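[1] can you look at this prediction? I've put the sequence above it.
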Amino acid sequence: MSRLRRPDYLDRALRGGYPEAVRRPSHRRRARFFESYISDLINRDVKQVSDIERPADMRRLLNVLCGRMGSLVVIDNISQGLGLPRSTVKRYIDLLELVYVIRRIPAWSSNVTTRAVATPNLLVVDSGLGGHLAGLSPSRAANVTAPVGPLLENFVLGELARQLTWSEEPVRLYHFEALPTR
C-alpha cells in the first residue's frame, strides 16, 4: 500500500516536471520560474513561429485554458468569454500546441469519423505550469474543497503521455465523455 497521501500527490502535481521548477525548493521560487517561462515562451518562442498581434491576449487565453484543465476545448465558449475572435482563439491554441504547452486529447469513439470530429479535451503538458496558471498554490490546494481533480487528472494524463513515448506498441491517449443518463 502506498504511503503517499493527498498532500504528497498534490505537491508532486504542483511541482510539475520542468527541471528548473523541480529544483526550486519553494513554491514562491517555482512561481517566479513559471512566470518567467511563460513570458519567454510567448514573447520569444511563439513569436519565432508566428507573429502574434497581442501577446497579452495569448497569456489571458493560456490562463483560461489552465483554469479549464481536463475540460472540453469548446472554442466558441472560450472566444466569447475572452471577447476575442474565434479565429484568434483557434490560432493561439494551435500555436500553444505547436510550442508544446498544451495538447489536445481526442475523444474516444468506436466510429473513426465521430472520433475525428468530436470535441477534444485539453492537457496542459506540465501540471506545475497548469496549476500555477490556474491559481493553485500548495496552501490553496490543501483545502479539501479546492478543485484539484482536474489538476490530478492532468498530472496523470501527462505522465501517461510521457510513458507512451517509450512504448513499443503504437498507443494513443483518448478521453471518454459518458452521455448523461436519463
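    Okay, I see it.
[2] when you work out contacts or count neighbours from here on, use the C-alpha atoms and nothing else.
    Will do.
[3] the helix or strand hosting residue 11: which residues count as buried?
    Using DSSP states H and E, residue 11 sits within helix 6-15. Buried positions in helix 6-15, judged by neighbour count with 16 or more other CA atoms under 10 Å: 10-11, 13-15.
[4] quick check: end-to-end length of stretch 60-76?
    16 Å (CA to CA, to the nearest Å).
[5] show me what counts as buried in that stretch.
    Neighbour-count burial for stretch 60-76 [16+ other CA under 10 Å]: 61-73, 75.
[6] skipping adjacent residues, who's closest to the spatially most central residue of the chain in space?
    What sits nearest the mean C-alpha location of the chain, by CA atoms, centre = their mean, is residue 124, with 1.7 Å. In this structure, residue 124 finds its nearest non-sequential neighbour in residue 102, 4.4 Å apart by CA to CA, 6 or more residues apart in numbering.
[7] and for residue 115?
    Nearest non-adjacent residue to residue 115, counting by CA to CA, 6+ apart: residue 109, 5.1 Å away.
[8] which of the helices or strands spans that neighbour?
    Secondary structure assignment for residue 109, by DSSP H and E: no helix or strand.
[9] one more structure, for comparison:
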Amino acid sequence: MIRRIVSGAIQENFFKKKAILLLGPRQVGKTTLLRQLAETGSSGVLYLNCDEPDVREDLQNTTSTALRVLLGDKQVVFIDEAQRVPGIGLTLKLLVDQFPDVQVIATGSSALELAGGVQESLAGRKFEYHLYPLSTAEMVAHTSRRDEQRLLEQRLIYGLYPEIVNHPAESARRLLELVDGTLYKDALALQDVRKPAVLQKLLVALALQVGSEISYYELGQTVGTDPVTVERYITLLEQSYVLFQVGALSRNLRNELKKSKKVYFYDNGIRNALIKNFNPLALRNDSGALWENFMISERIKFNHYAGLRPNYYFWRTHAQQEIDWIEEANGQLLAIEFKWNAKAKARIPNTFLQAYPDATPVGITPENYLQFLI
C-alpha cells in the first residue's frame, strides 16, 4: 500500500467536532484512504455510498431524528461521493452540530456541488483536503529515488493514477478505460452539458495544446461552438480536477501578455489517453510539453501537501520572450524553466530579470528534478 502524504494530517484531525472533506478526481484513492483511516481504532463505522439511490434519499432533506436512527451507535460516518446528494451541505451541518461525538467524513470528486453546497453550511465546521493522483514524493517514499529516476519516462507517458502504477503492464488499456468510463462523468453531471460530444472534442484539443497559450475563440472554431461555451466547459473540467488554467504574470512591462492563459492536465497519462498516444519519447515530438506538464502538475501536488499556497503564472512578452513557470509567495518570485534535454541551458530573459530583479531563476532538468518535488 502506497502511503499518501495527506493521511497523517487527516488522522490528526479525527474527533475534533468537525467534518473532514476529501476532494479530488475519481480513481485517485479517496475511498481507499478514508476507509483505512476510518477503520483505524474504531469498530463503529457506517459507510454510505451516494452512488446508491436509497442512500441519497436517506441523506437528502433529512432531520436529526432520522439521522440518529441511521447512525445507530456508529462512531464514524463515511459518506462517499457526497456531491451526488442535493443539499448535502445542510445534512453535513446537522451531523456535525447534532452528533458532536461522531466523526463525519465525506468525499467528493467534483468541486462545484460539494464545495459550493458546503462552504456556507459548514463554515467553521470542516477540515478540507485535496487528493491528487500519486505524487513523485509519495512514490520515492514507497520505492526509492533511483527507482523513480529509472521510471521517469514511464511516468511522463502513463502518469501516476494508482491503478496505472499498480498495473504497469496494462497501463494503456486501463487509461483508455478510465478516460472513457469516468473522466467526463463529473463534468457532465455538474451542470446541464447539452453537447457532450463538444466537451470531448474540447478535451482532445486542449490535450494537443498543453503548455501552449489558448484562445477560447480559436478553440470554439475547432470544436464547433462559441467562446462562452468553451470557457464554461473548461471551468467544469477544472472543477472536476481534470485540468487547470494558469494566467500570465503582467506587472512591470508594457509588452507583457496580460490576459493569456495556458492549460495543463493533472495527469500525463490522462492527457496521452485523450490523444491516444502512448509512444515512447524517442518516437514523439511532444517530449518537452510532456516534461513541462509533468513537472508543473507534480509541483502543484508538492506545494499543496506541504501546505504552501503560492500564486502560479507563466510569463511571456509580445516579442516571444517567455518563462515556463513562476511561483509567487510572500512577495518573492521563483522563475522556472523546464528543459527535458539536460544539456540545454535554461535561460531566463534579461528583460524579465531587469523588470523583476528580486526574482530567483531556476532551471529544472531530469538530472535535478527530484530536489524540486520532494
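    Arrived safely, thanks for sending. Please read all numbers here as calculations on a predicted model, not as lab measurements.
[10] about what we covered before: these two touch, right, the residue nearest to the centre of the first structure and residue 66?
    Yes: with contact defined as CA atoms under 8 Å, residue 124 of the first structure counts as touching residue 66 (6.8 Å).
[11] tell me, what's touching the two both at once?
    residue 130 (CA atoms under 8 Å, 6 or more residues apart in numbering).
[12] show me what the residue nearest to residue 124 of the first structure aligns to in the second structure.
    Alignment note: residue 102 of the first structure maps to residue 243 in the second structure; criterion TM-score structural alignment.
[13] and if you look at residue 138 of the first structure?
    Using TM-score structural alignment, residue 138 of the first structure sits opposite residue 279 in the second structure.
[14] quick check: that match vs residue 238 of the second structure, distance?
    27 Å.
[15] tell me which of the two has more neighbours.
    Legend: neighbour count by other CA atoms under 10 Å for residue 279 of the second structure and residue 238, higher for residue 238 (20 against 10).
[16] please report how far the more buried one lies from residue 257 of the second structure.
    23 Å.
[17] is it fair to say residue 31 of the second structure lies in a strand?
    No: using DSSP: H, G, I helix; E, B strand; the rest coil, the assignment for residue 31 of the second structure is helix, not a strand.
[18] can you pull out the strands in the first structure?
    Along the first structure, counting by DSSP state E, strands occupy 102-105, 121-124.
[19] tell me which of those strands sits nearest to residue 81 of the first structure.
    strand 121-124 (17.0 Å; CA to CA).
[20] residues in contact with the closest one: which ones?
    65-66, 68-73, 101-107, 130, 154, 157-158, 175.
[21] one more: stretch 81-92 of the first structure?
    58, 60-61, 75-76, 78-80.
[22] hmm, try it at 7 Å
    Here stretch 81-92 of the first structure makes contact (CA atoms under 7 Å, 6 or more residues apart in numbering) with 58, 75-76, 79.
[23] in helices only, show me these.
    If you go by DSSP state H, those have 58, 75-76, 79 in helices.
[24] residue 267 is in contact with the match of residue 102 of the first structure, correct?
    No: applying CA atoms under 7 Å, one finds residue 243 of the second structure not in contact with residue 267, separated by 8.3 Å.
[25] between these two, which one's more packed in?
    Ranked by neighbour count (other CA under 10 Å), residue 243 of the second structure and residue 267 place residue 267 first, with 26 against 23.
[26] could you report the separation of the more buried one from residue 48 of the second structure?
    29 Å.
[27] do residue 104 of the second structure as well
    From residue 104 of the second structure to residue 48 of the second structure the distance is 11 Å (CA to CA).
[28] what do these two both touch?
    Taking CA under 7 Å, 6+ apart as the criterion, residue 104 of the second structure and residue 48 both touch residue 78.
[29] the more surrounded of these two?
    residue 104 (26 against 19).
[30] the more buried one -> the first structure?
    In the first structure, residue 104 of the second structure lands on no residue (TM-score structural alignment).
[31] what about residue 104 of the second structure, helix or strand, and which?
    Using DSSP H and E, residue 104 of the second structure falls in strand 103-108.
[32] what range in the second structure matches the longest helix seen in the first structure?
    Taking DSSP H as the criterion, the first structure has its longest helix at helix 149-164. Mapping helix 149-164 of the first structure onto the second structure (TM-score structural alignment) gives residues 288-303.
[33] with the first structure overlaid, how far apart is that stretch on average?
    Once the two models are superposed, stretch 288-303 of the second structure sits on average 0.6 Å from its counterpart in the first structure (mean CA distance after the TM-score superposition for the first structure).
[34] for that stretch, buried residues please.
    288-302.
[35] now the longest helix of the first structure: how far from the chain's centre is it?
    Distance of helix 149-164 of the first structure from the chain centroid (CA atoms, centre = their mean, to the nearest Å) equals 10 Å.
[36] surely residue 175 of the second structure is in contact with residue 274?
    No: the criterion here is CA under 7 Å, and residue 175 of the second structure misses it with residue 274 at 9.1 Å.
[37] stretch 58-67 of the second structure aligns to what range in the first structure?
    Applying TM-score structural alignment, one finds that stretch 58-67 of the second structure aligns to no residue range of the first structure.
[38] what's residue 112 of the second structure in contact with, if anything?
    190, 239.
[39] surely it is within a helix?
    Yes: judged by three-state DSSP, residue 112 of the second structure forms part of a helix.
[40] look up how far residue 238 of the second structure lies from it.
    Taken as CA to CA, the span from residue 112 of the second structure to residue 238 of the second structure is 10 Å.
[41] check residue 116 of the second structure too.
    As for residue 116 of the second structure, its distance to residue 238 of the second structure is 14 Å (criterion: CA to CA).
[42] then residue 215 of the second structure?
    16 Å.
[43] swap in residue 328 of the second structure?
    On the measure of CA to CA, residue 328 of the second structure and residue 238 of the second structure end up 21 Å apart.
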